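Q: what's the 3D shape of this:
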Amino acid sequence: MLSGLMNFLRACFRPRSDWRGHSGSDSGRQDGLLWYKDTGQHFNGDFSMAVVQANNLLEDQSQIESGSLSTHDSGPYGTFVGIYDGHGGPETSRYINEHLFQHLKRFTSEQQFMSVEVIKKAFQATEEGFLSIVTKKWPMNPQIAAVGSCCLVGVICNGTLYISNLGDSRAVLGRLVKSTGEVLAIQLSAEHNVAIESVRQEMKSLHPDDSKIVVLKHNVWRVKGLIQISRSIGDVYLKKPEFNREPLFAKFRLREPFQKPILSAEPSITVHQLQPHDQFLIFASDGLWEHLSNQEAVDIVQNHPHSGSARRLVKVALQEAAKKREMRYSDLKKIDRGVRRHFHDDITVIVVFLDSNLVSRASSVRSINLSVKGGGVTFPSSTLAPRTTPA
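A: Take a look at the predicted model:
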């Protein structure tokens, strides 16, 4: 009887292949826990997009926006890419997905052109907006203070690429070397994970009076023994001391009070002038980079057709995840959300191909607006698995 009941429950929780994920104004396709859009056109070329869900609730969110980068039809025009890898729950990444690009458009309109300052203001407004949500919901749901998200953004405008990052998602450029025909992988984003020695040193220099600002716990470096990243949107419990108290779960509460924010929401921003030999960009959450090196990912994209590039990268990452656990890829695909998280993380990939003729055109050239948001599996509310506590 017990085995029969378990089979029934598995059937209830197993995603149907014909369900669709939310994808803005343009739809993708669903295959079990995988959502994908194999090809589409943006202002500077074409793109491919894929998301595979591992958590009970998808914590990765993503979007590509192309066309006007301001609230005015006069532009400037270009392409916006966002990868938001949430932790502790989906609330922060969902909030970023709905608000960051709108803030960027507003500040671009005010300044009338794209700039580093516009991007910084958009990040700051998003952080402040989520803080207001936490403040409002704290009395009823104090655990929302322990929810946060990495935030990786790419903006292409007038031949210039802006890469902005909080956390450990990654942007990698594929650049053609004409003399050899090779396509080299060049990492464009700076990561904020205390597994990196330089990030640990940065945290120690910012908090010289705290000998335990970074702690090695279970062979993993963590800020205050709690979290691996040093910068994020959200994670208010490590930024505002008034939220690091009861009734927040004890495992998130620090024993000693802190006077200044432990985590930062200040993005690292790099500016790159795109060249004709710059072939494509890979934006992905750390779920991909856990299994593939930068060059391996670039080689996979370079050696296959544009269409389906993101889905291909996700598949190779899943094959590597299965191999590490000495199981077949076909068996891994049968494991449902929630349980799947023991084998791999949510993985989001957006591959943006660069057409040099389109990249070099003026940002004042009009373009049709495109909006695609990466989807997860959509379940009726009656079949949602219980939400786990923030991790």
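Q: rest of the way, CA atoms for contacts and neighbours
A: OK.
Q: Using the three-state scheme, assign residue 390.
A: Classification of residue 390 by DSSP: H, G, I helix; E, B strand; the rest coil places it in coil.
Q: nearest residue to it other than its sequence neighbours?
A: What sits nearest to residue 390 in space, not counting adjacent residues and going by Cα to Cα, 6 or more residues apart in numbering, is residue 88, at 3.6 Å.
Q: likewise residue 190?
A: According to Cα to Cα, 6+ apart, the nearest residue to residue 190 is residue 268 (6.4 Å).
Q: give the contact list for that neighbour.
A: Counting by Cα atoms under 8 Å, 6 or more residues apart in numbering, residue 268 touches 163-166, 189-190.
Q: For residue 279, state which of these is nearest.
A: Of all the contacts of residue 268, residue 163 has the smallest distance to residue 279: 16.2 Å, by Cα to Cα.
Q: Sequence B follows; please return its structure for comparison with A:
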Amino acid sequence: MGCCVSTSSRSTCSTRSHGGAVSPSCFEVGFCGQKRTKRTFSDHVIALQHLPSVPNRIFTNGKSRTSCIFTQQGRKGINQDAMIVWEDFMSEDVTFCGVFDGHGPHGHLVARKVRDALPLKLLSSMHSYQSRQNGSGRTCFKGNSKKSDGGDSEKDGSAEDRLNSIWREAFMKSYKAMDKELRSHPNLDCFCSGSTAVTIVKQGSNLFMGYIGDSRAIMGSKDSNDSMVAIQLTVDLKPDLPREAERIKRCKGRVFALQDEPEVPRVWLPFDDAPGLAMARAFGDFCLKEYGVISIPEFSHRILTERDQFIVLASDGVWDVLSNEEVVEIVSSAPTRSSAARILVDSAAREWKLKYPTSKMDDCAVVCLFLDGKMDSESDYEEQGFSSATLHSNHSGNAVESDDGQKSEPSLQRNFTVRSSEESDSYGRLLPEFEGNADTVAAEDQNWLGLEGVTRVNSLVQLPRFSEERPNP
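A: Have a look, this model is predicted:
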């Protein structure tokens, strides 16, 4: 009995396309015990070395069939934000989206590593689940589960709960495996570097979300008066949230804000005023993992309705200066859908100059996913100055990754306040991404500074310097 990760949404199960009730054991997750027709899980594993060329996967400024993405470097050094949209993730109605905000001396490498590896770990987790099901008979999953009338409603509710449970387990296992891989990576020092993650999987009318850190997802939806409203889908997991602060303090970590930035609570070691991490959960940051910072994601599930219009994922460089309502207004009023992400980043950049003129602007990354599956015509898109998958230069002048894993030359001189340009190594291929960087990494770790000028937006204040014997807490 074959088990595959298929990009085809066709299945041998009964469906509800004509209003019929679906079997409680049939909620397609994109792979079934059916004849292998297109892409198998083995194909995805082989594609590890060729991720930039995987069809329907974009990770640089541009658009897909249903979304647009854009990132712009701030004024603190190399752009440490990463983003991804992967359509046909498991089947034709499954889309994966993510935004990752790195911090620390090697945060840009961590964010890109998570961007590339985390979706594959989700695929692997779902494949493992299906393999277990093969022992008890063929199971196929249909993601577009809507409540039906009559006696099947209770069964459908049970089916929906089971689908929710499957994805919850997949997100939990994938995030755990991702952090474990970072801890043991031979060439990537994540001791004082890390990344946030806000990730969603849209499967039919189901929306599954897993997230850590302070990147955020919101949704633009129409209310009963047909007016656009903002719905916040995730919670910014900052250290001052009561449950987060309680866990950190229980693990001997400390939570307090600096005197010159009282609105930014941070996590500190029990024996040193470092590193001052401005979030309670993150990938990496292993100097704080014993003291309450975790990588366990918050998970949630939502059924989408016809009133829901679009979803916006963004790093905190956007949310620091724009409200949920402002973001929804900007995206909904964009002249073309393909330009929505770029216009949102431009708006955030202007707000940074107005609200925090003495601060270094943070990096901004945005993913806009339109839920009706429609985008502008190609001619409209070209008028906005994009290419279909990549912009070869962005507003910051930062080197931009292209789909073949190479970086184009920057068009403007960038700000070198934090790191030197030698750090910006190519990250297009997953396997050899950090080879030969060991000496550079060690030097950067000694020279990196996170506190320069007004720093309310820096995720870390300073790196801890450990002596051979640590004082007791």
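Q: now what about the TM-score between them?
A: The TM-score (TM-score structural alignment, normalised by the length of structure 1) is 0.68; 297 aligned residues with a Cα RMSD of 3.2 Å.
Q: one step back: give the aligned equivalent of the residue nearest to residue 190 of structure 1 in structure 2.
A: Aligned by TM-score structural alignment, residue 268 of structure 1 pairs with residue 298 of structure 2.
Q: now residue 306 of structure 1
A: Matched by TM-score structural alignment, residue 306 of structure 1 corresponds to residue 337 in structure 2.
Q: Check the gap between residue 184 of structure 1 and residue 13 of structure 1 for me.
A: 42 Å (Cα to Cα, to the nearest Å).
Q: neighbour count winner among those two?
A: Higher neighbour count among residue 184 of structure 1 and residue 13: residue 184, with 20 against 14, using other Cα atoms under 10 Å.
Q: where does that one land in three-state SS?
A: Per three-state DSSP, the local secondary structure of residue 184 of structure 1 is strand.
Q: quick one: contacts for it?
A: 173-177, 295, 298.
Q: Need the counterpart of it in structure 2.
A: That one, residue 184 of structure 1, aligns with residue 229 by TM-score structural alignment.
Q: hey, where'd the strands end up in the stretch 101-250 of structure 2?
A: Assigned by DSSP state E, counting those that start in this stretch, the strands in the stretch 101-250 of structure 2 fall at 140-142, 194-195, 197-203, 206-212, 216-222, 228-232.
Q: now for the third one, which elements pack on it?
A: Okay, so that is strand 197-203 of structure 2. Counting contacts by 3 or more Cα pairs under 8 Å, 6 or more residues apart in numbering; DSSP states H and E, strand 197-203 of structure 2 packs against strand 94-103, strand 206-212.
Q: The first one against structure 1, how far on average?
A: With both structures laid over each other, strand 94-103 of structure 2 and its partner residues in structure 1 are 0.5 Å apart on average (mean Cα distance after the TM-score superposition for structure 1).
Q: same thing with the shortest one?
A: Compared with structure 1 after the fit, strand 206-212 of structure 2 shows a mean deviation of 0.8 Å (mean Cα distance after the TM-score superposition for structure 1).
Q: Could you count how many residues lie near the counterpart of residue 196 of structure 2 in structure 1?
A: In structure 1, the residue paired with residue 196 of structure 2 according to TM-score structural alignment is residue 150. Per other Cα under 10 Å, the neighbour tally for residue 150 of structure 1 reads 29.
Q: can you check the one 3 residues further on too?
A: By the criterion of other Cα under 10 Å, residue 153 of structure 1 has 28 neighbours.
Q: Next one: it from residue 207 of structure 1, what distance?
A: From residue 153 of structure 1 to residue 207 of structure 1 the distance is 28 Å (Cα to Cα).
Q: Distance of residue 153 of structure 2 relative to residue 160 of structure 2?
A: Residue 153 of structure 2 is 10 Å from residue 160 of structure 2, by Cα to Cα.
Q: So which of the two has more stuff around it?
A: Comparing residue 153 of structure 2 with residue 160 by other Cα under 10 Å, the one with more neighbours is residue 160, at 23 against 14.
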